[in-house]
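K.L.:
Everything below, folded, please.
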Amino acid sequence: MDPKTVVKKFLTFRECGPLYLPKGKGFQHSPDDDVVSLPSWLSEEDVEYFASKLEKAGISGGVNYYRVTHLNWELSAPWSGAKVTVPTKFIIGDQDLVYYMPGMKDYIHNGGFHKDVPLLEEVVVMEGVAHFINQEKPNEINKHLIEFFRKF
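P.N.:
As a prediction, this is how the structure comes out:
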């Protein structure tokens, strides 16, 4: 796929549930299907910018992060069991792929998250929003941030 199509498909991905990439089917659409409708929060100018960076740097760096997941676990092992001990507000979209990873909703809403983040003040699940919440709903995100920081 050309970089613009990759960027469009990646930023507009909205399938709630675990991510599966069936062999030969690619990411969300076939490589020949390059027609992607842009949502109001994503302009062609944005796509051009991101695609130019992708074209220059390639996608290997991002993909390699996931290829070495085992190494990431090894490198972060000294912090295993560490708690996040600062006041925290967590915001996620109800259409975010991460929210639908197996066990994630239970972890977030039924005590596991609060156990690991004891100063968790609030969990916000924004409706109609996927992974790029700061781009999709910037005004709402800013309101949440300002509300949170005013406490300090």
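
K.L.:
For the rest of this, base every contact and every neighbour count on C-alpha atoms.
P.N.:
Will do.

K.L.:
So for the residue nearest the centre of the chain, what's the nearest residue that isn't a sequence neighbour?
P.N.:
For the chain, the residue nearest the mean C-alpha position is His131 (3.7 Å; Cα atoms, centre = their mean). Nearest in space to His131, with sequence neighbours left out and distances taken as Cα to Cα, 6 or more residues apart in numbering, is Asp96 at 4.6 Å.

K.L.:
Correct me if wrong: that neighbour contacts Met126.
P.N.:
No - the criterion here is Cα atoms under 8 Å, and Asp96 misses it with Met126 at 9.7 Å.

K.L.:
where do the strands sit along this structure?
P.N.:
For the chain, the strands defined by DSSP state E occupy 88-93, 120-126.

K.L.:
Can you give me the buried ones in the shortest one?
P.N.:
When burial is assessed from 16 or more other Cα atoms under 10 Å, strand 88-93 yields the following buried residues: Lys89, Ile91, Ile92, Gly93.

K.L.:
Let me see the contact set for Ile108.
P.N.:
His114, Val123 (Cα atoms under 8 Å, 6 or more residues apart in numbering).

K.L.:
how much space is there between it and Val86?
P.N.:
Going from Ile108 to Val86 by Cα to Cα, to the nearest Å gives 17 Å.

K.L.:
now swap in Gly128 and tell me
P.N.:
Gly128 sits 29 Å away from Val86 when distances are taken as Cα to Cα.

K.L.:
ok, now Leu42?
P.N.:
Leu42 sits 33 Å away from Val86, going by Cα to Cα.

K.L.:
what about these two, which has more around it?
P.N.:
Between Leu42 and Val86, counting by other Cα atoms under 10 Å, Leu42 is the more crowded of the two (15 against 11).

K.L.:
right, and Pro87 touches Glu121 too?
P.N.:
Yes - using Cα under 8 Å, Pro87 is in contact with Glu121, at 6.6 Å.

K.L.:
What is the neighbour count of the closest residue in space to Thr5 that isn't next to it in sequence?
P.N.:
Nearest in space to Thr5, with sequence neighbours left out and distances taken as Cα to Cα, 6+ apart, is Asp34 at 5.8 Å. The tally of other residues near Asp34 (other Cα under 10 Å) stands at 15.

K.L.:
go on, His109?
P.N.:
Neighbours of His109 under the rule other Cα under 10 Å: 11.

K.L.:
Please give the structure of this sequence too, so both can be compared:
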Amino acid sequence: MTDIHHRTLDSNGIRIHIAEQGKGPLVLLCHGFPEGWYSWRHQLKALAEAGFHAVAPDMRGYGETDRPEAVESYTLLHLVGDMVGLLDALGEKQAVIVGHDWGAPVAWNAAIMRPDLFRAVAGLSVPLLPRPSVRPTSLMARMDEFIWYILYFQSLGIAESELERDVRASIYTIFGSGFGEDQPSDRIGMVDSTRGLLHGMSKPMNLPSWLSEQDLDHFTKQFTNTGFTGALNWYRNIDRNWELLAPFANANITVPSLYIYGDRDVVGRFPGMDKTIAGLSNRALDLRGKLCLKDCGHWTQQEQPAEVSTALINFLKDL
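P.N.:
A predicted model of the protein is given here:
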């Protein structure tokens, strides 16, 4: 089996770095925050060995991919467009698209907008979300000095200053705490606006078993080189996405789909998420499965790589 190969391709007006392995039908793997292509390191190998061409890009704003300066260059239309452009750059007519965390909305929306190109979709952690009737930020919680974490991310420079003060400690805490999965129910997703994101997250004495020092070194080097602005700009387009995607309001997914989530995932404790997950088949019309991974937190494909890889391969081979 060949090793992971790296190259940079032109797509949608930017240069996108990809890691790829294997030959066969194309599978695009879209990462979330704060990650990179490396979060799919286990699946690249497993999918390649199963007969697929697995491609994990550094998404727009991350790693060795371009980081446009304008905040408004990070909408879901740009992000889906990047994936459409990758198909052209790779010389492919179709792909299965898989996304985790922020990569999941990219994957879900890619399947909605271009079912001719994306023949199937799998989302990890974040389900297909309904479009609210008003701007999303207007619905986000504020409670005394605490605000919803996405609101904390809105102001340019504030979250960057906190996260970049000690990049290794920031990554250690975010991954090690499960993105705050042990917070009490009334504080889930909430940030002390004066003390910052990391204040409410418990930093474990040791790295979780799924994250080695070498893995932590990789992410630390990546975000030391790039900073966090490009990654945070995804959050700064929450309301802009709401406006731009109005033509696709509550559109259904018609291609085969799969949803994978962990039973300890903090996302599952967000308000209304249980109902969204339960009703997923109402919009994903060919939902082939909802897999709940036992004793798994938010970092799904890194925490339980074998289980995720097996589920993806079974889904792919059944298409």
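
K.L.:
Distance to Phe13 of the first structure added to the strands of the first structure, as JSON lines?
P.N.:
Shown next, in JSON lines, are those (distance: least, Cα to Cα, whole Å):
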{"stretch": "strand 88-93", "distance to Phe13 of the first structure": "12"}
{"stretch": "strand 120-126", "distance to Phe13 of the first structure": "16"}
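
K.L.:
aligned partner of Tyr100 of the first structure in the second structure?
P.N.:
By TM-score structural alignment, Tyr100 of the first structure lines up with Arg269 in the second structure.

K.L.:
Relative to Gly262 of the second structure, how far out is its match?
P.N.:
11 Å.

K.L.:
Same question for Ser177 of the second structure.
P.N.:
Separation of Ser177 of the second structure from Gly262 of the second structure (Cα to Cα): 15 Å.

K.L.:
And stretch 262-278 of the second structure, what's buried?
P.N.:
Neighbour counts over stretch 262-278 of the second structure (16+ other Cα under 10 Å) mark Gly262, Asp263, Arg264, Asp265, Val266, Val267, Gly268, Thr276, Ile277 as buried.

K.L.:
Report all helices and strands that the longest helix along the first structure contacts.
P.N.:
If you go by DSSP state H, the first structure has its longest helix at helix 44-57. Helices and strands touching helix 44-57 of the first structure, by 3 or more Cα pairs under 8 Å, 6 or more residues apart in numbering; DSSP states H and E, are helix 3-11.

K.L.:
Work out the gap between the helix it packs on and the centre of the chain.
P.N.:
Helix 3-11 of the first structure has its C-alpha centroid displaced from the chain centroid by 15 Å (Cα atoms, centre = their mean, to the nearest Å).

K.L.:
residues in the second structure aligned with it?
P.N.:
Taken onto the second structure by TM-score structural alignment, helix 3-11 of the first structure occupies residues 167-175 there.

K.L.:
Which residues does that stretch contact?
P.N.:
With contact meaning Cα under 8 Å, 6+ apart, stretch 167-175 of the second structure is reached by 34, 163-164, 179-180, 198, 201-204, 207, 216-217, 219-220, 223-224, 299.

K.L.:
now with 6 Å?
P.N.:
Stretch 167-175 of the second structure has contacts (Cα atoms under 6 Å, 6 or more residues apart in numbering) with Leu163, Lys203, Thr220.

K.L.:
Using TSV, lay out those together with distance to Phe228 of the second structure.
P.N.:
Converted to TSV, these look like this (distance: Cα to Cα, whole Å):
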residue	distance to Phe228 of the second structure
Leu163	7
Lys203	20
Thr220	11
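
K.L.:
quick one: Met273 of the second structure from Tyr261 of the second structure, how far?
P.N.:
Distance, Met273 of the second structure to Tyr261 of the second structure, using Cα to Cα: 12 Å.

K.L.:
Lys317 of the second structure too?
P.N.:
Look at Lys317 of the second structure and Tyr261 of the second structure: by Cα to Cα, they are 20 Å apart.

K.L.:
if we can go back for a sec, which pair of the buried residues of stretch 262-278 of the second structure spans the longest distance?
P.N.:
Between any two of these, the greatest separation by Cα to Cα is 16.6 Å, found for Arg264 and Thr276.

K.L.:
tell me which residues of the longest helix of the first structure are tucked away?
P.N.:
Val47, Phe50, Ala51, Leu54.

K.L.:
before we move on, what about stretch 296-314 of the second structure?
P.N.:
Within stretch 296-314 of the second structure, the residues scored as buried using 16+ other Cα under 10 Å are 296-305, 308-309, 311-313.

K.L.:
got it, and stretch 202-211 of the second structure?
P.N.:
By neighbour count with 16+ other Cα under 10 Å, stretch 202-211 of the second structure contains the buried residues Ser202, Lys203, Leu207.

K.L.:
related to what we said a few turns ago, from the buried residues of stretch 296-314 of the second structure, which land in helices?
P.N.:
Within these, residues falling in helices by DSSP H are Thr300, Gln301, Gln302, Glu303, Pro305, Val308, Ser309, Ala311, Leu312, Ile313.

K.L.:
so how far is Gly61 of the first structure from the closest residue to Met1 of the first structure other than its chain neighbours?
P.N.:
Distances taken as Cα to Cα, 6+ apart place Pro31 nearest to Met1 of the first structure, at 5.4 Å, with adjacent residues excluded. With distances taken as Cα to Cα, Pro31 of the first structure is found 21 Å from Gly61 of the first structure.
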